[in-house]
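Colleague: Quick one: sequence plus predicted model below, questions after.
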Amino acid sequence: MAYWLFKTEPEVFGIDHLQRRPAQTEPWDGVRNYQARNFLRDEVALADKVFIYHSSCKRVGIAGVAEVVRAGYPDTSQFDPESAYFDPKASPQSPRWYRVDVKFVEKFDQVLSLQDIKAMPQISQTGVVKKGSRLSIMPVPETEWHALYVAATRRANGR
């Protein structure tokens, strides 16, 4: 099992949207960065855990957890001329963009803020604390995943 952080704008699609979906499952699509695409296509696997990270909002940070329930497969929005994610260079025979399906696991009572994450001395490898790291999909080392999870759940419990 691997651990990931998926960034999203909560007004577009956030942890609340995922929680309300039928079967609480949704494709994670629309990724249009090649490095993030490579993660989705080649590395994100079934049963991997995902932090849902809200960005470009008032309260930036980790909002909850999802699990990958379908590994990488072609993002069909790339083939749809009506889609905002249409790519005229892509074809079903030669897809350029991939997605995974994620299932809601848990919403934290409070967002674990970026400020709090940066203040954690044990968090140094996760992309959100590195200057210039702007990927929407990034790996999280296992030890850092557990530290972040504990911090998020303790915060929710007022500890």
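Modeller: Alright, I've got the coordinates.
Colleague: Could you use CA atoms for every contact and neighbour count after this?
Modeller: Fine.
Colleague: Going along the chain, name the strands of the chain.
Modeller: With strands called from DSSP state E, the chain shows them at 3-8, 25-28, 49-54, 61-74, 98-113, 137-139.
Colleague: List the contacts of the shortest one.
Modeller: The reference is to strand 137-139. Applying C-alpha atoms under 8 Å, 6 or more residues apart in numbering, the contact partners of strand 137-139 are 2-7, 36, 39-40, 126-127.
Colleague: Relative to Pro74, how far out is the residue in the chain sticking out farthest from the centre?
Modeller: Distance from the centre of the chain peaks at Gln93, with 26.9 Å (C-alpha atoms, centre = their mean). Between Gln93 and Pro74 the computed distance is 10 Å (C-alpha to C-alpha, to the nearest Å).
Colleague: Use this one as the comparison:
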Amino acid sequence: MNYWLFKTEPGEFSIDDLRDVTKPEPWDGIRNYQARNILRDQVKLDDQVLIYHSSCKNIGVAGTAKVVKEAYPDPAQFDPENHYFDPKSDPDNPRWVCVDVVFESKFGNIVPLKVIKDTPKLADMTLVKRGRLSVQPVTKSEFQLIKKMSKAV
């Protein structure tokens, strides 16, 4: 099993939105090649995911999800009405992929980015070192520590 952090803007899609859907939700709209490659080549069935809210007032980890379907072509890339439409993407050789996730938990308290950055045991996280990548690896110990921190923040 692998562990990941998926970033989302809660104004567009939040942990509450994920909690409120009754079926697996496509984690779509990824338009960064490095994040796409991670989704396509590394994210696997039953992997655990930290859901991270960015570009909002309360930036931080808001809860967890689980991957229930591995990478497949992101349908949004072919829909001209969709914000994530890509006219250069070819159905015979899709440029973008998505995975399906289901809600696991919403944290009672968001674990803020500042707290994550100030925690020495999390100093090597991709989130702390690189920050911007929308799909990034997390170690099992980082995943478990952030879950524990959500109860104490």
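Modeller: Received, thanks. It should be emphasised that the depicted structure is a prediction, and the values quoted were computed from it without experimental measurement.
Colleague: ok, back up a step: could I get the contacts of strand 137-139 of the first structure in JSON lines, plus columns for neighbour count?
Modeller: JSON lines is the format used below for those (neighbours: other C-alpha atoms under 10 Å):
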{"residue": "Ala2", "neighbour count": "16"}
{"residue": "Tyr3", "neighbour count": "21"}
{"residue": "Trp4", "neighbour count": "24"}
{"residue": "Leu5", "neighbour count": "23"}
{"residue": "Phe6", "neighbour count": "20"}
{"residue": "Lys7", "neighbour count": "24"}
{"residue": "Ala36", "neighbour count": "21"}
{"residue": "Phe39", "neighbour count": "18"}
{"residue": "Leu40", "neighbour count": "24"}
{"residue": "Thr126", "neighbour count": "18"}
{"residue": "Gly127", "neighbour count": "18"}
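Colleague: Please state the offset of the top helix by length along the first structure from the chain centre?
Modeller: Looking across the first structure with DSSP state H, the single longest helix is helix 142-156. With C-alpha atoms, centre = their mean, to the nearest Å as the basis, helix 142-156 of the first structure stands 16 Å off its chain's centre.
Colleague: What are the contacting residues of that helix?
Modeller: By C-alpha under 8 Å, 6+ apart, helix 142-156 of the first structure touches 2-3, 62, 108-112, 117, 122-123, 125-126.
Colleague: hmm, which of those are the buried ones?
Modeller: 2-3, 62, 108, 110-112, 117, 123, 126 (16 or more other C-alpha atoms under 10 Å).
Colleague: Pull the most distant pair out of those.
Modeller: Across those, the longest distance by C-alpha to C-alpha is 24.1 Å; it joins Ala2 and Gln110.
Colleague: Just to check, Asp86 of the second structure is in contact with Gln77?
Modeller: Yes - counting by C-alpha atoms under 8 Å, Asp86 of the second structure does reach Gln77; the two are 4.8 Å apart.
Colleague: quick one: which of those two has more around it?
Modeller: Gln77 (26 against 17; other C-alpha atoms under 10 Å).
Colleague: Apart from its chain neighbours, what residue comes closest to the more buried one?
Modeller: Closest residue to Gln77 of the second structure apart from its sequence neighbours, by C-alpha to C-alpha, 6 or more residues apart in numbering: Phe85 at 4.1 Å.
Colleague: how far away is the one you found from Lys117 of the second structure?
Modeller: 35 Å.
Colleague: between the contacts of strand 137-139 of the first structure, which is nearest Tyr53 of the first structure?
Modeller: Once C-alpha to C-alpha is applied, the member of the contacts of strand 137-139 of the first structure that ends up nearest Tyr53 of the first structure is Lys7, at 4.7 Å.
Colleague: Report the contact partners of that closest one.
Modeller: Residues in contact with Lys7 of the first structure, defined by C-alpha under 8 Å, 6+ apart, are 52-55, 135-137.
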